[in-house]
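Asks: I'll drop the sequence and a predicted model, then ask my questions.
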Amino acid sequence: MTDLAPRPGSRRTDLDLLRVVACFAIIVAHATLIFTSEPRYHVKSASPHLLPTVIYEAFRIGTIPLFFALAGWGSVVALRRRSGARFLRDRAERILLPLVAGILLLGPIIRFIELQQGRNIGLGGWRLVDPLTTGLLEFLPRYWGRLNLLTWSHLWFLAYLFIISVVLLPLLQHLARQVVSMRMPGRMLAFLPAPALAVVAVAGDAYWPNLSNLVQDWGSLVFYAACVALGAWLAAWPGLEGRLRQDAPLFLALAALGFALMVAAPDSVTGRIGVGLCAWGAIGASFGYAGRHPPAASRALSWLGGSTMAVYVLHHVPLLLIAAALLPLAMPGAAAWAIIVVATTAITLAAYRWLVEPFAAPRLLVGMPRRKA
């Protein structure tokens, strides 16, 4: 059965849609994180609640492995038409440069807001501190002059992805050279990555605590590298994507089962088994349902798809500024959350449209390709 498998060379509007949805989900997740019991964040509500905590975990496990899988898929496609050296140069321009630029240009604002809130998130975790009383202009040279103040915040994803891209390059090249197979695998093989990811998560103590600082997070780095490898496997074997499409409801059920284990027993062997099951279930269901119902190509989808990298890089600053302004007003949490999500999305897309998209330098700094002449 190959009729469900994607045709090589065709425009993948389903994956364009996945990237857009996953990017918006990151904004929603960060807005939700403000109201959770997870203490490691730049701005926190004084009244955390259980429901946002559970919702945030669903977004976190549902979107981050998917992002890495999409990156693996895209890496194999890119390596089919360029050398390994060219691929690494492209990764440096599209991932490493935005990471460095973000640390230097966005990092001081994020750290300034964080310290104003009386919080300090560093390599060793987080701690409460006396709120910062200096102004931003006075803080800037202090930030740039002290290594322990530098932060990559949400841009940890770029750091992890660059390292993974370098380490997995031989595997990615191998998969890119393979003859594309339209043969649909059996169900057992298609679900095998779920227990494999569970083993990786348990062996590396991955996912918890939510530090994303490399120093104490090697287990998660390996786990996300496995997600990249699985995304690359999907690109090399369209027939496997056909299986995901056929069994999308089963993958969704697998994700639900894994998430239930995560919620029932967080930061434990059982919880990490749930992380592995949920991650592959979420990847499989996302690829499967998007492939079942691909949207028609349109200018809007193309524009939104092209904006995702810039939106990911830029969204955190307006989100934190809005949150820091709203929380002292003591409005209902749901109302504050909705305003943060909507306003952040609108401001970030506007910044992309009028401050980034038309200009060469901002495009380069957020990892976008150069404009075609």
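Replies: Looks like it arrived, so ask away. Everything numeric here is computed off the predicted structure, so don't read it as measured data.
Asks: C-alpha from now on. contacts and neighbour counts both.
Replies: OK.
Asks: Quick one: distance of the host helix or strand of Ala255 to the chain centre.
Replies: Ala255 belongs to helix 248-264 when assigned by DSSP states H and E. For helix 248-264, the separation from the chain centroid amounts to 19 Å (computed by C-alpha atoms, centre = their mean, to the nearest Å).
Asks: List the buried residues for it?
Replies: The neighbour-count check on helix 248-264 (16 or more other C-alpha atoms under 10 Å) flags 248-252, 254-263 as buried.
Asks: And stretch 93-106, by the same measure?
Replies: Under the neighbour-count criterion of 16+ other C-alpha under 10 Å, stretch 93-106 has 93-104, 106 buried.
Asks: Which of those fall within helices?
Replies: Filtering those for membership in helices, criterion DSSP state H, returns 97-101.
Asks: between the residues you listed, which is closest to Arg12?
Replies: Arg12 lies nearest to Pro98 out of those, by C-alpha to C-alpha, at 25.5 Å.
Asks: Against Ser307, how distant is the nearest residue to Arg12 once chain neighbours are set aside?
Replies: If you skip the residues right next to it in sequence, Arg12 has Pro294 as its closest partner in space, 7.9 Å away by C-alpha to C-alpha, 6 or more residues apart in numbering. Distance of Pro294 to Ser307, computed by C-alpha to C-alpha, to the nearest Å: 19 Å.
Asks: Check Met262 too.
Replies: Using C-alpha to C-alpha, Met262 is found at 32 Å from Ser307.
Asks: Structure two is appended below for comparative analysis:
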Amino acid sequence: MTVAKFPRHYGMDWLRVGAFALLILYHIAMVFADWNYHVKSAHAESWITVPMLLVNAWRLSLLFVVSGYASRALLARSRSPGDFAWGRSKRLALPLAFGIAVIVPPQPWAELVSKAGYQAGYWTFWTRDYFRFSTIGGLDLPSWNHLWFVAYLWLYTLMLALVVACLRLGRLQDGFDRLFGRWLGGIGVVLLPFAWYAFIHARWFAMAAETHALFGDGIAHISYLPAFLFGFGLAGSPAAMAAIRRWWPLGAVMALAGYGFVAGVELRWIGPFGPALYVRYGIAHAAEQWGAIVALIGLATRFLNRDHPARATLTEAVFPFYLVHQTIIVLVALWLMPAGLPFAAEFAILVAATVAGCAAFYYGGRRIRWLRPLIGLRLHPRPVRPALL
């Protein structure tokens, strides 16, 4: 694959910021939805899942697409695939290890306290039980919980570096780009990935649940690794980007139609839920998943591909925000449980506390030199645009 420099796509930066903001709001909503989560509010209602399904199908796939796109720029600035892999390992594996050891532990503690009657305090849990590599109250400890995304992204990055090195040795540097542009340089940019995801969700894994356990999580890998590679290829394919600019309205129609069907099933407008409906549900999920990604990239290219004074700070801050946000949500939700507050007050406090806590974590952490690498920042701040995750 030829690794050439290319202009920065500010729209992809804004998509990344927006996707992480949605993820944080989504996890706050998980406290109130009737889906399984670490700590649940007394106000949990089934209807909350319906608006959540508007983003559920594509929110994580979009992050992998954007991360793959950013990897192209990072690889272009690296001296070699090995240098690229080492740099990404420092920016991903180090925060992952720090997160598993320090940031994540309050989450299983809060879950055990609220669901399993765990009596010990947090310090006892962290020093005695968390690192026992055993199961307590149904939880496998230690855990990476929401940081599975970082682990998967790091794995895909190492795989990419290895493939790029092999392709260079095999004199096939441009093969991937030529094939990408040939197949995805027209309406295929919408239809081919949609067909892949429809096959996955309707037939191959039939809407199987992800485990985020790395091994035995086939549904996640066959969904997210292609999304990551698509983003990498898109960054080097003007033809595919032009196709997205042309066909994004079709993606938007697909996404809305897919969501309409999925929401109709959840609201019992469509049914009964049987094998035939399950296939249609998987196809609708795939239409929403890929249609939304095409539409969002097209809209970002059309309307958001411009810089702003706040962009550099926001693109740097989203990774530290991501690292700590769920721990803040879970602890605040646990603290609010006995208060008996109305739904609106509880939700507002969770949003305000999460934003304030994430901001304090980022602004405080970036001023401490030894802490910077542990929260995903460069050891030495540089007066340049920050790299994407």
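Replies: Perfect, thanks for sending it. No experiment lies behind these values; they were computed from the predicted model shown.
Asks: Any idea what the TM-score comes out to?
Replies: Superposed pair, TM-score by TM-score structural alignment, normalised by the length of the first structure: 0.85. Supporting alignment: 354 aligned residues with a C-alpha RMSD of 2.8 Å.
Asks: out of Pro294 and Ser307 of the first structure, which sits in the more crowded spot?
Replies: With neighbours defined as other C-alpha atoms under 10 Å, Pro294 of the first structure and Ser307 compare such that Ser307 has more, 22 against 15.
Asks: element containing that one, please.
Replies: helix 299-314.
Asks: Show me what counts as buried in that helix.
Replies: With burial defined by 16+ other C-alpha under 10 Å, the residues of helix 299-314 of the first structure counted as buried are 301, 304-314.
Asks: want to try JSON lines for those residues, with distance to Trp144 of the first structure as columns?
Replies: Output for these, formatted as JSON lines (distance: C-alpha to C-alpha, whole Å):
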{"residue": "Leu301", "distance to Trp144 of the first structure": "38"}
{"residue": "Leu304", "distance to Trp144 of the first structure": "33"}
{"residue": "Gly305", "distance to Trp144 of the first structure": "33"}
{"residue": "Gly306", "distance to Trp144 of the first structure": "31"}
{"residue": "Ser307", "distance to Trp144 of the first structure": "29"}
{"residue": "Thr308", "distance to Trp144 of the first structure": "28"}
{"residue": "Met309", "distance to Trp144 of the first structure": "25"}
{"residue": "Ala310", "distance to Trp144 of the first structure": "23"}
{"residue": "Val311", "distance to Trp144 of the first structure": "24"}
{"residue": "Tyr312", "distance to Trp144 of the first structure": "23"}
{"residue": "Val313", "distance to Trp144 of the first structure": "19"}
{"residue": "Leu314", "distance to Trp144 of the first structure": "19"}
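Asks: Quickly name whichever of the residues you listed is closest to Thr133 of the first structure.
Replies: Of these, the one sitting nearest to Thr133 of the first structure (C-alpha to C-alpha) turns out to be Leu314, at 25.3 Å.
Asks: Please say which position in the second structure that closest one maps to.
Replies: For Leu314 of the first structure, the aligned position in the second structure is Val324, judged by TM-score structural alignment.
Asks: for Arg142 of the first structure, same thing?
Replies: When the second structure is aligned by TM-score structural alignment, Arg142 of the first structure is paired with Arg128.
Asks: circling back to that earlier point, show me what the helix holding Ser307 of the first structure is packed up against.
Replies: helix 13-33, helix 333-351 (3 or more C-alpha pairs under 8 Å, 6 or more residues apart in numbering; DSSP states H and E).
Asks: Tell me the helix or strand right after it.
Replies: Per DSSP H and E, the first helix or strand lying C-terminal to helix 299-314 of the first structure is helix 316-326.
Asks: contacts for that following helix?
Replies: 27, 31, 42-43, 106, 109-110, 113, 154, 336, 340-341, 343-344, 347-348 (C-alpha atoms under 8 Å, 6 or more residues apart in numbering).
Asks: mean distance, the helix holding Ser307 of the first structure to its aligned residues in the second structure?
Replies: Once the two structures are superposed, the average separation between helix 299-314 of the first structure and the matching residues of the second structure is 1.0 Å (mean C-alpha distance after the TM-score superposition for the first structure).
Asks: could you check the angle helix 13-33 makes with that helix?
Replies: Angle of helix 299-314 of the first structure versus helix 13-33, following axes from the mean of the first three to the mean of the last three C-alpha atoms, to 10 degrees, is 40 degrees.
Asks: Helices along the stretch 1-150 of the second structure, start to end?
Replies: Along the stretch 1-150 of the second structure, counting by DSSP state H, counting those that start in this stretch, helices occupy 10-30, 49-56, 59-76, 81-98, 106-115, 122-124, 148-169.
Asks: quick one: buried residues of the second one?
Replies: By neighbour count, and taking 16+ other C-alpha under 10 Å as the criterion, the buried residues in helix 49-56 of the second structure are 49-50, 52-56.
Asks: Tell me the helices and strands packed up against the helix or strand harbouring Leu299 of the second structure.
Replies: Element membership for Leu299 of the second structure, per DSSP H and E: helix 275-303. Applying 3+ C-alpha pairs under 8 Å, 6+ apart, we find helix 275-303 of the second structure packed against helix 10-30, helix 59-76, helix 188-199, helix 238-266.
Asks: Name the residues of that helix that are buried.
Replies: Using 16+ other C-alpha under 10 Å as the test for burial, helix 275-303 of the second structure gives 278-301.
Asks: how far off helix 188-199 does it point, in degrees?
Replies: 150 degrees.
Asks: how close does the residue nearest the centre of the second structure get to Ser134 of the second structure?
Replies: For the second structure, the residue sitting closest to the mean C-alpha position, by C-alpha atoms, centre = their mean, is Leu60 at 3.8 Å. Distance of Leu60 of the second structure to Ser134 of the second structure, computed by C-alpha to C-alpha: 29 Å.
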